[in-house]
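Trainee: Everything below, folded, please.
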Amino acid sequence: MLGTTMQRNHSLSSDSLVQTSGMVDALISNVLENIRLQGAVFFAWRPSWPYATGVPNERYFRDLILPASDQVISYHVVIEGPCWATVEGEPPVRLDGGDIILFPHGDAYAISNQPRDPSDKDIEPARQFFTLMAAGELPLVIENGGGGPGQNRLVCGFLGCDRYPWNPLLDGLPRYILLSRSALEGPVNDLIDIVLRECGHPWAGSRSVMRRLGELLFIEVIRQYCQNEGLTNNPWMRGLADPLIAKCLSLLHGRMAETWTLEKLAGQLNCSRSILAERFSRVIGVPPMKYLSQWRLQVAARLLRERPDKILSIASSVGYESEMAFSRAFKRSMGVSPSAFRRSSQSAKIGENRD
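Mentor: From the prediction side, this is the model:
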């Protein structure tokens, strides 16, 4: 899936989306809550030219900063450009002052003053850097590069998230999202200003504040994407712009534990089973019942990580009538039983807290 560049485009707005704004807000909030964002690393970067820094695929450094997360998402706010970003296998893109670039799938990429592809040679330097940063042994402002007269200024954020077994919003995002600050609306610009002030005058608790700001910035970037580009490029967001599909999604998310059938859903929506099945599958990409099964397991995975409840209690809360049926479905999707998944998550969390 290719990257996307977002400029302000009000023609992408949908009357249907506006009419159901409360429902849409609840759905987006529900999906974002179930990726369990965790701020990991956040810092200001002032490289002088020439420079080229590669960030390998997140699997090479996730264990160093957030072992309890499924994936690391990274983004960069360009305060002073120009510079270049190159995602593995994609053409380089120019970044100017005010741009924000987000890498939602943890792909390898490089940031440099001239276009440069990421490389396997980036892996070890990146691991060394993240080891020191996670241990608090590096300052909040990193200055490096070739020492020339040219310079860039960026704010860099790395977040952990839970995206398995399935998150419909994240899975539908492109390999990168590039937003121009001139196109941004709402509090995102205020957050960037707060970040710059915090970097410029760090004091007690700054690292914790920066991590939380990083989480908020990510959410704001996703909101901006959803309100604009997401209406045409993201299957799940297209569903929210369709009144019938949006109401169906609202039922499946809001009453997840209910015993749903296609016939019951269609009855609640005052439409035929065939129309609902065809339209939902065409817009979202999977049938309604498969969507519900996948989302139940996504929520169950979060509950197993966060709560000490018995497996049967969690199974019931997401709509399974028996622990055995839930365990079979969970293992088929995740490759491990619910109890083994919980033990693994708790071990990773202990290691993360020790760091």
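
Trainee: only C-alpha atoms for contact and neighbour calcs from this point on.
Mentor: Fine.

Trainee: In a helix, Leu231, correct?
Mentor: Yes. Per DSSP: H, G, I helix; E, B strand; the rest coil, Leu231 lies within a helix segment.

Trainee: ok, it - how many residues close by?
Mentor: Other residues within reach of Leu231, judged by other C-alpha atoms under 10 Å, total 20.

Trainee: try the one 10 residues further on
Mentor: Ala241 has 22 neighbours, counted by other C-alpha under 10 Å.

Trainee: Surely it and Leu231 touch.
Mentor: Yes. Proximity of Ala241 to Leu231 meets the contact threshold set by C-alpha atoms under 8 Å, at 7.0 Å.

Trainee: One more, please, to line up against the first structure:
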Amino acid sequence: MSQLDPLSDVLRSVRLRGSVFFHVNCRDQWAAYAPAAKDLAPAVMPGAEHVIEYHLFVKGEGWVAVEGEAPLKVRAGDIVMLAHGDAHVVSSAPGVPPAPSDDPEWLFKVRNDPKPIPVTYRGGMFEQGLLPDGDASTELVCGFIACDLNPFNPLIAALPRMLHLPAEGVGAWVAPMLVHAAAESSGQRAGAEALLQRVSEMVFVDGARRYLDSLPAETRGWLGALRDRQVGRAISLMHEKPGSPWTLEDLGHRIGLSRSALHDRFVAMTGLAPMQYLANWRMQCGARLLREGRASVASVALEVGYDSEAAFSRAFKRATGMPPAAWRRAQMQPQPAVHQA
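Mentor: Model (predicted):
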């Protein structure tokens, strides 16, 4: 089994939902402030547990800055992902003050408009609409990706705050596809919104894969662990059969490490003991089964490795704060209404 399968497992499990939201024109001196994604979520991704913002520079260049980190220079064809949902500034140069919005509620007012929504930044000003063809020195496509954090999503914490995906890197086919999808949507063609959503999700998947491929040997964290021959194999085994009665001895025997050596190496790489990782992943698998199917709680418990419904329910409540049946009902509720301006 490939060691990339746990990444696919997590990506399937955390319900990626994408949206390309803005087509941005810029010229002269310009800067745009993006609030923390959790503050934007009610308008762009209602009900999302976690929101990631990304920017594709279609034309020109600029800078992306997050507080506490060095500004990042970005060129045409590059994508920058804010995996942790940090507030940030996108600008023509570091230190340019962001343009104020005349109406702080404008995003809520346009949230149902056809996507991508056209906006312009120029000369320290913000306005809705695009510049005439050829007048923009910089063009961006900006979108959002929502995913679940709970019960267990090891991927988000393993990504950097700013994930830079250069145009010339492996997987550079995604950026042109995103531009094409945005253009299709602007033309109001049938199915354009669904296309934008899927390509937006592909941006995140491609970014995670490219980041994994770029990591140096012995990198720690969950993604680094996937590349470790022994720890990655142990993770793959647990993902392949989360309901099996795994023990440290079983896993160690399968990958050629003693019980203590596996425990120590696993903790050093991931920050979790192997059995704690397994318990967390079982909760995520259980959550997916509860949400997507009609199986009884008892059946779900057995499928993810628990001998009794009661034991699974106790573990699930510790992980999510709710018993499985109540959690399932909550997932079936309509998404909360977005803020009305």
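
Trainee: Once they're superposed, tell me the TM-score.
Mentor: TM-score of the superposed chains, computed with TM-score structural alignment, normalised by the length of the second structure, equals 0.85; 326 aligned residues with a C-alpha RMSD of 2.8 Å.

Trainee: How many residues are close by the closest residue to Leu165 of the second structure other than its chain neighbours?
Mentor: Using C-alpha to C-alpha, 6 or more residues apart in numbering and skipping residues adjacent in sequence, the residue nearest Leu165 of the second structure is Ile79, 5.0 Å away. For Ile79 of the second structure, the number of neighbouring residues by other C-alpha under 10 Å comes to 25.

Trainee: Map Ile79 of the second structure across to the first structure for me.
Mentor: Using TM-score structural alignment, the partner of Ile79 of the second structure in the first structure is Ile100.

Trainee: Touching, that match and Glu80? I think so.
Mentor: No. Contact between Ile100 of the first structure and Glu80 fails when scored by C-alpha under 8 Å: they sit 11.5 Å apart.

Trainee: Now do the lengthiest helix in the second structure: which elements does it pack against?
Mentor: The longest helix of the second structure (DSSP state H) is helix 192-214. In terms of contacts (3 or more C-alpha pairs under 8 Å, 6 or more residues apart in numbering; DSSP states H and E), helix 192-214 of the second structure is packed against strand 17-27, strand 138-147, strand 163-165, helix 174-186.

Trainee: Can you check which part of the first structure the helix or strand following the first one sits on?
Mentor: As assigned by DSSP states H and E, the chain's next helix or strand after strand 17-27 of the second structure is strand 31-34. Taking TM-score structural alignment as the measure, the first structure aligns residues 52-55 with strand 31-34 of the second structure.

Trainee: so the longest helix of the second structure aligns onto which residues of the first structure?
Mentor: Counting by TM-score structural alignment, helix 192-214 of the second structure corresponds to 206-228 in the first structure.

Trainee: all strands of the stretch 51-200 of the first structure, in order?
Mentor: Under the criterion DSSP state E, counting those that start in this stretch, the stretch 51-200 of the first structure contains strands at 52-55, 71-80, 83-87, 93-95, 100-103, 109-112, 141-145, 153-161, 177-179.

Trainee: Enumerate the positions of the second one that are buried.
Mentor: Using 16 or more other C-alpha atoms under 10 Å as the test for burial, strand 71-80 of the first structure gives Gln71, Val72, Ile73, Ser74, Tyr75, His76, Val77, Val78, Ile79, Glu80.

Trainee: now, among the residues you listed, which is nearest to Arg296 of the first structure?
Mentor: Gln71 (19.9 Å; C-alpha to C-alpha).

Trainee: Just checking, which helix or strand succeeds the helix or strand where His253 of the second structure lies along the chain?
Mentor: In the assignment (DSSP H and E), His253 of the second structure maps to helix 248-255. Scanning forward in sequence from helix 248-255 of the second structure by DSSP H and E, the next helix or strand is helix 259-270.

Trainee: Return the set of buried residues in the helix or strand just after that following helix.
Mentor: Next helix or strand after helix 259-270 of the second structure toward the C-terminus (DSSP H and E): helix 274-292. Neighbour counts using 16+ other C-alpha under 10 Å place 274, 277-291 of helix 274-292 of the second structure among the buried residues.

Trainee: Please consider this matter closed, and thank you.
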